[in-house]
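*Asks:* with the input below, show me the fold.
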Amino acid sequence: MSSVRRWYIFLVATISLQAVAWAVIALLRNLLGVWGAERATTAIAFQVAVIVIGMPIFVIHWLWAQRLADGDDEERGAPLRRFYLYGNMALLLVPWLGSAYDLCRGLLGMLLASSGDWYGGGYFDSGRSVGQGLLGELTALLVLGLLWFYQRQMATADAVVVPPDDSGALIRRLYLFGFSLGGLLMTSQAAIELLRWVLFQLGDTTTMLGDRALINPITGLLIGLPLWVLAWGLAQALFHNPASGERERTSALRTFYLHAVVFGSAFAAVSGATLLLNGLLRQGLGLDPQGDFRGPLSVVLITAVAWAYHSLTLRADTARIHEVARQAEVRQLAWYLVGSIGLAAALIGLGGIISTLIRTLAAANFGNDLREQLAWSIAALAAGLPVWALIWRRAQGAATAEGPAGDVERGALARRIYLYGFLFVATLTILSGLVYIVFQLLRTLLGDPLSGSLLANLAHAIAFSLIAAGVLAYHGSILRDEGRRRQAAVAERAAALRVAVLDLTDGSFGRAVVERLRRELPGLALHPIGLNPTAVTAMGTPGDPRSLSAQLAETDLIVGAWQIAVPQTAGAEVAQAVGASPARKLLLPSPAEGWAWIGVEPWSDEAVSDQIVHAVRQVLDGESIGPIRPMTPLAIVGTAIGVILLLIILMILATAFVV
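*Replies:* Okay, the predicted model is just below:
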C-alpha cells in the first residue's frame, strides 16, 4: 500500500511542480513584455489560473511526502523518493541548460553578428530585441535554478540522514552519467566545429568561414564543458571516496558508460579516418577529392582525444579495482563491438582492393571508377585494421591466458557471439558468392549475353568469397582450439569433482541421474548412494563399510531431493550427515505430501535431469547456479523476427554481387 501511495504522491507532485514552474516563467515573461503585449491578456489569465490551482496541489502533496519521511527512515530512503528528486532535478536542469545556451548564444551574437537582433536559438527568439531576449532567458534561469537548487538540497539532506542503498546509488549514477554524457557530446561537437573553423582559416583555400560561424561552437563549449566537468567530476569524486567508493567501484553502469563512450568515439574516429584517407587517396589517384580534408580531420582529432581519455580512465579503473562479473561482461561487450567495427571496415576494404585488382585485369585501362573504388577500399582497410588489431590483441591475450581467468574469457558470451557472428556472415557470403559465380558461368555457357566481361562481373563475388573463406578458416580454427581447451579443462575439473547422488525412494531417480551425468559429463567422479535396500539395488551402490557421514565428508557435491536434508523425511542420521558435509548441495524441489515450494512449477523427470546436468556444468565452470528457463512467448516472437531478418540479410548478400 505504501508503494502505491508513494507513486500517487510523487506523480501528482511532479506534474503540479512542472506545471507551476513553467506557468511562473511564462507569466513573468508576459509581464516583462518578452513576447509582446498583443497576446499578454489571454496568456496571463491562463498562467495565473495554473499557478493558483497547481501551487496548492503541489504544496499539499509535497508536505504530505515530507511528513511521511520525517519520522520514517525507510520512507526517506525509498528508491521512489530518490527517483522523484533526481528525476525532477533532471527535468529542471535540462531546460535550464537550454536557456543558458540561448543566453550565451544571444550574447555572442551581439559581439559577432551585426544584425542587432537577439541571436538566441529558442522558438520565440526570431525578431526579438536584445532586451526581450535577455529578460526571457534570465527569467527561466532564475525560476528553474531556484527550483533545481531546492530539489538538490532535499536530495542531499536525505542522503545525509539515510545513505543511498544500491537502488539509490544507481539513480544518482544515472543522473550524473546522463549529464556527463550530454556535456561530453556537446563539448565534442563544439570542439569539432571550432577546430574546423580554425583549420579553414589556414591554407590558401577560398572557402572562408565568417565570425558568425563561431557562435554555436563557442556557446557549446561554454555550456557543455562545465556540464561535463561538473558531472564527471562528481562521479569521479564518488568513485574515489572511501565511504561510497566500494559500491561505485563495483558499478556496472560506470563501466558501461566508459565503454559506450570508447565505442562511440572509436566508431566516429574510424568513420572520420576513412573519409579523410579516401579524400587524400582520391587526390593521389588524380580524382576530385569530394570535400575538404579538414572536415573529417577535425572529427578524427577530437574523437581520438575522447577515445584516449576514456580508455586511460578504464585502464586506471582496472588497476584500482578487482573486476566483478558484470563489469567483465560490459568490458567484453565493448571490446568485441569495437573489434567488430574495425574488422568489418578492414574486410570491406580488403575485399574492395581484391575486387579492383580483378576488374583491372579485365579492363582496358585504369579508369576513374576503378580508382574511386580503390581509394575507398584502401581508406577503409587503413582505418579499420589498426582498430581491430589493437582490440583483438587484448582480447586474444585475455582468452589465451592459462587458469580460470582464461576459461572465463574464452567462455564469454560476447566473444562467442563475435566469433560465431563472423563465422555466420562469412558462411552466408561464401554461399551467396558461389551461387552468383555459378549463375554467371551457367549464363555464359547457355549463351546469355553479359553486360561487360565475365571476369569484371565476377570480381566482387570472387573477392568477397576469398575474404570470407579466410575469415571462416581463421575464426573456425580459434573456435576449434577453444573447444578442445574447454573440453580438456572440463574433463580435468570433472575428474577432480566428487559427486554423490542420494536417493531416498526406490532408486529409479538416482539411477536415471547417474546414467545421465555419465553420458553428458564423462569422467565425472560419481558415487551413487542408495539410502534404503531397494535404492541400493537399483542404483548399484558399491559396498562401503564407512558410515554415511564419512562418505559425504569426502564429497564435493551432493545431488538429491530436498527431503535428504530434513530429519522428518530422511531421518536424523541422513539429515545430519548431509548437513555436516562440507560439500555443496544441489537439492531438487520434488513433491511431497504436506510440503509445497513457493513459485516453483512441477517438473517432469526429463526436465529434472536437464536441470541437474545444467547445474553440475555451472559448478564445473565456476558459475553461479541458475535454472534453465523455457522460452517465453516474447522470446519466441523475437526468435522468429531474428530468423526473418537473417533471411533478409541472406537475400541482400545474394543480390549484392549483381549490382
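*Asks:* C-alpha only now, for contacts and for neighbours.
*Replies:* Will do.
*Asks:* this protein: strands as residue ranges?
*Replies:* Ranges of strands in the chain, per DSSP state E, are 498-503, 525-530, 557-561, 584-588.
*Asks:* pick the most buried one from these.
*Replies:* Highest mean neighbour count of the strands of the chain: strand 498-503, a mean of 24 (counted as mean count of other C-alpha atoms under 10 Å).
*Asks:* which residues sit against that one?
*Replies:* With C-alpha atoms under 8 Å, 6 or more residues apart in numbering as the test, strand 498-503 has contacts from 509-510, 513-514, 524-531, 535, 552, 554-561, 564.
*Asks:* could you do stretch 490-497 as well?
*Replies:* 521-525, 556-557, 620-621.
*Asks:* how far does stretch 369-385 sit from its chain's centre?
*Replies:* 30 Å (C-alpha atoms, centre = their mean, to the nearest Å).
*Asks:* no, scratch that, I was asking about stretch 103-122
*Replies:* 39 Å.
*Asks:* can you redo the contacts of stretch 490-497 as JSON lines with distance to residue 163?
*Replies:* Below are these laid out as JSON lines (distance: C-alpha to C-alpha, whole Å):
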{"residue": "521", "distance to residue 163": "48"}
{"residue": "522", "distance to residue 163": "51"}
{"residue": "523", "distance to residue 163": "51"}
{"residue": "524", "distance to residue 163": "48"}
{"residue": "525", "distance to residue 163": "49"}
{"residue": "556", "distance to residue 163": "41"}
{"residue": "557", "distance to residue 163": "40"}
{"residue": "620", "distance to residue 163": "39"}
{"residue": "621", "distance to residue 163": "37"}
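*Asks:* just the buried ones among the residues you listed, please.
*Replies:* Neighbour-count burial (16 or more other C-alpha atoms under 10 Å) is assigned, among the contacts of stretch 490-497, to 521, 523-525, 556-557, 620-621.
*Asks:* next, the structure of the following sequence, for comparison with the previous one:
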Amino acid sequence: MRAVRRLYFYIVAFISLQVILWGLITLAASTVDSPIAGGLSNLLARGLAQVLVGLPFFLLHWSVIQKDVRQQAEEQQTFIRAVYGYGLQLATLVPVLTNLHALLRRPLMIAFNVFPTSRNFLAGQSVTDNMVSIALNLITFYFAYRITRADWDAFPSGRNLSLIRRLYRYIWLVIGISSLVVGLQQILFTIFFTPEGIGRLVNLKLASGISVTLIATAIWVITTRKIIPSLRAKAERDAILRTIFLFLANLAGLAIILSIIGVLVNDLLRWLLGTPTSLPVFINAHSSLLAVLIPITVIWLYYRRNFGRHLNTLEDPIRSQATTRLFTSLLSLAGNILVFAGVWSLLSLAADGLIGDNFLFSALNQRLANGLALLAVGLPLWINSWPLLQREATGDNQLGERARQSVVRKTFLYLLIFAAVVGLMAAVGLLVFRLINSVLGNAMPNFGLFVIKQLLLSAQITVWLLYHLAVLRKDNRAEKLTIKTEQPEISVLLLTDPDSQAAMSSLQAMIQKEMPYLALTLHTVSAGVTTDTPEPSSIMVLPASSTWQEPVFAGILKDFSGKVILIPLADKDGQLVWAGMHTQEEEEILKSALQLIRQAAEGQPFKISTPANGWAIAGYVLAGLVGLQVLFVVFALLASLVMN
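*Replies:* Predicted coordinates for the structure are as follows:
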C-alpha cells in the first residue's frame, strides 16, 4: 500500500540524513581541531564512511519523495511527512542546545575556577567542536524548516500539519519546563548547601545551573508565546493534547511536591522526636530537595491555574467534568493508599510497643515519624478530593447520574474493593497458616505478637472494604431510584418500515432498558399510511433507507422540527452505499444510535466515537517512539547536567 511505501522512504531518508550530518560533524571537527597521533585517521575514516554510505541512500530516497510530491500535491499534507519535518527539526535543535549549553558553561566555570568531570551528552569537547556541531545542525534544521514551511504554504489548514505542529510545540514545552526546574535546582542548591572544604561541587552546579536556566527560560518563553496566541483557534483551545499536557503537568507536579514534603516531614519529625541534628545540618542534608521544591511549586501553581481555565473554557461540559473527575479520583486514590499505609504503620508500632518482647525504643522515632508523615501527606490529599467526588455522585441531577455511572468512579471503587479483598485473603490466609503450624508444634517466635498484628491488619482492611462496598451499594441504589425531576419530558418516536421493523424493535428494547424515563413510541409505516408527528422538542429515529424508499417519510420529515436521527441500516436491495462509513454489524449500529438518542435527550452535542484507523494508530505509535527517543535524550542531558 502507498502508506507503507511512504513510511519506508521517510524513515530511510531520516536515518540516512542523520548519518550524513554526524559524519560531516566528525569530519569538520577532525579537520579544524586535529587530535594527536593516530586519532585523526580514525576520525577521518569514521566521518568519511558515514558520509559516503549515507549520501547515496538519502539522495535516492529523497528524490523519490520529491517526485511523489510533484506528481501528487496531497503528499505534502500526509501524517508521515509532517512527522518527518517536525521530527527532523527536533532532532537537530536538541544537539544545538546541548552544545550551546557547553559554550555558555565554559566561561562560567573558568570564572568559578572549576572544571567538568565529563562532557555533556551530544556536545563536543572543545569550543571548535561545539561551534561545528551547532552550525551543521542549524543547516539541517533550516532544511527541515523549509520543508514544513512549503507544506504550510500549500495547505494552510492541513489537519496533519496542525496535529504534529501541536505535538512539536508541547514537546518543547516539556523540555523547557523540565530543564528550567533542573537549572533552578542547581542554582538554589548553592544557596541552601553549605560546603565543607573547597566547595568545588557548589561552584560546578552554579555554573551549570546558570547556563541551563538561561537556555531553558528562552525555550519556555518562546514556546509559550507560540502556544498562547494559537489558543484563539477553537481547534487548538479544545485539543485533547492540551488537556493531556495540563493534566499530566498538574498530576506530576503535585506528585513531586507531595513526595518531597513527605520526606521533609518525616525527617523533621525524627529530629523533633530525638534524632540528634541541627538546623544547618538538616538544611544541608535536604538542600537538593528544597532546591527542587521551590521551582516545581511555582511552576505547578502556574499550570494549575491554566488547567482550571482550560477546563472552564471547553465547549464540551461532559469532557470537562470527566477530566476533573479523573484527576480528583487519582488524587483520592493516592490519598487513600497513603492514609491506609500511615494507619497501619501506627497500629503496627502500637502492637510492638504494647506486646513486643524485644521492642527497640531507639527505633520508635523512626517508625512513628514514618507513620505520621504518611498521614500528614495522605490525609489532606484524601480529605480535599474524596468529599468532592462524593458530593458530585450524590446529586440527584444529570451530573450526579453521570458521575455514578462513569467508568472512572466504577474503576476507582472496584479497584479499592479488589485490593481490599485480595489483601484480606492474604492476611487471613497467612494467619491461618501460622495457626495451623503452631498447632502442629512448629510455632514461630513472637507468635502472639504476629497474631495481634494480623488481626489488626485484617480489621483495618475490613473497615476499608465495608466502607467502599457501602459507597458502591449506595451508588447502585441511587441509579435505580433516580427520578429525573429536572429533565423535561422527552418523547422519542421510532419510525420504521416493515423491512426494518425487527432492527427497530431491538432498538426499542435497548432504549427501554437503558433510558426507561423516555416516552417511547414505535410506528411501522407502510406505503400510503400516515402517522402523527411528535412535538417539536421530541426526537425522531428512522432507518435512512426509508427516507427515499417510502414517500410518506418525506412528508413526515418535512413537517418535523425536532431532532432527527437516521440509522444506516442495510436496505433489502443493497442499493445504498454509505460513503465515509466503515462496515458495522447491526448491533454496533444500534448501539451508536442509542448513544445519539441519549445525547439528544440530555441536551448534549452529538458526538459519536469512530473506529480507530490502523494507519493512524501506526502513525501515532511512530510519533510516540520518536517522542520517547527525544525525551530519553533530554533526560540523559538533564542527568548529565546534574551529575556534573
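*Asks:* sorry, back to before: quick one: which of the contacts of stretch 490-497 of structure 1 is nearest residue 221 of structure 1?
*Replies:* Closest to residue 221 of structure 1 out of these is residue 621 (49.8 Å), distances taken as C-alpha to C-alpha.
*Asks:* contacts only, for that closest one.
*Replies:* Contact partners of residue 621 of structure 1, counting by C-alpha under 8 Å, 6+ apart, are residue 490.
*Asks:* how near is it to residue 558 of structure 1?
*Replies:* 17 Å (C-alpha to C-alpha, to the nearest Å).
*Asks:* coming back round to it: from the buried ones among the contacts of stretch 490-497 of structure 1, which is closest to residue 391 of structure 1?
*Replies:* Using C-alpha to C-alpha, those come closest to residue 391 of structure 1 at residue 621, 25.7 Å.
*Asks:* for that closest one, give its distance to residue 322 of structure 1.
*Replies:* Distance, residue 621 of structure 1 to residue 322 of structure 1, by C-alpha to C-alpha: 20 Å.
*Asks:* which one among the contacts of stretch 490-497 of structure 1 gets closest to residue 169 of structure 1?
*Replies:* Nearest to residue 169 of structure 1 among the contacts of stretch 490-497 of structure 1: residue 621, at 31.6 Å, using C-alpha to C-alpha.
*Asks:* rewinding a little: in helices, which of the buried ones among the contacts of stretch 490-497 of structure 1 fall?
*Replies:* residue 620 (DSSP state H).
*Asks:* farthest pair within the contacts of stretch 490-497 of structure 1?
*Replies:* 522 and 556 (16.9 Å).
*Asks:* which among the buried ones among the contacts of stretch 490-497 of structure 1 gets closest to residue 255 of structure 1?
*Replies:* Among those, and counting by C-alpha to C-alpha, the member closest to residue 255 of structure 1 is residue 621, at 24.4 Å.
*Asks:* roughly how far does that closest one sit from residue 327 of structure 1?
*Replies:* Residue 621 of structure 1 sits 19 Å away from residue 327 of structure 1, going by C-alpha to C-alpha.
*Asks:* residue 471 of structure 1 too?
*Replies:* 29 Å.
*Asks:* please apply the same query to residue 119 of structure 1.
*Replies:* On the measure of C-alpha to C-alpha, residue 119 of structure 1 and residue 327 of structure 1 end up 46 Å apart.
*Asks:* what about those two, which has more around it?
*Replies:* residue 119 (25 against 20; other C-alpha atoms under 10 Å).
*Asks:* contacts only, for the residue nearest to that one when sequence neighbours are not counted.
*Replies:* Residue nearest to residue 119 of structure 1 in three dimensions, not counting chain neighbours: residue 106, with 4.3 Å by C-alpha to C-alpha, 6 or more residues apart in numbering. Residue 106 of structure 1 sits next to 118-121, 130, 133 when contact means C-alpha under 8 Å, 6+ apart.
*Asks:* how close does residue 106 of structure 1 sit to residue 28 of structure 1?
*Replies:* 20 Å.
*Asks:* what about residue 226 of structure 2, how many residues close to it?
*Replies:* 12.
*Asks:* after alignment, which residue of structure 1 pairs with it?
*Replies:* Aligned by TM-score structural alignment, residue 226 of structure 2 pairs with residue 237 of structure 1.
*Asks:* ok, now residue 370 of structure 2?
*Replies:* By TM-score structural alignment, residue 370 of structure 2 lines up with residue 376.
*Asks:* not including adjacent chain positions, what is the nearest residue to that match?
*Replies:* Leaving aside its chain neighbours, residue 376 of structure 1 sits nearest to residue 278 (5.3 Å; criterion: C-alpha to C-alpha, 6+ apart).
*Asks:* as a quick check, tell me the outermost residue of structure 2.
*Replies:* No residue in structure 2 sits farther from the centre than residue 528, which is 56.7 Å out by C-alpha atoms, centre = their mean.
*Asks:* name the nearest residue to it, sequence neighbours excluded.
*Replies:* residue 552 is the one closest to residue 528 of structure 2 (C-alpha to C-alpha, 6+ apart), at 6.5 Å.
*Asks:* so the one you found touches residue 532, yeah?
*Replies:* No - look at residue 552 of structure 2 against residue 532 with C-alpha atoms under 8 Å: they stay out of range, at 11.6 Å.
*Asks:* neighbour count for those two, which is higher?
*Replies:* residue 552 (18 against 8).
*Asks:* what residue of structure 1 takes the place of the residue nearest to residue 528 of structure 2?
*Replies:* In structure 1, residue 552 of structure 2 lands on residue 573 (TM-score structural alignment).
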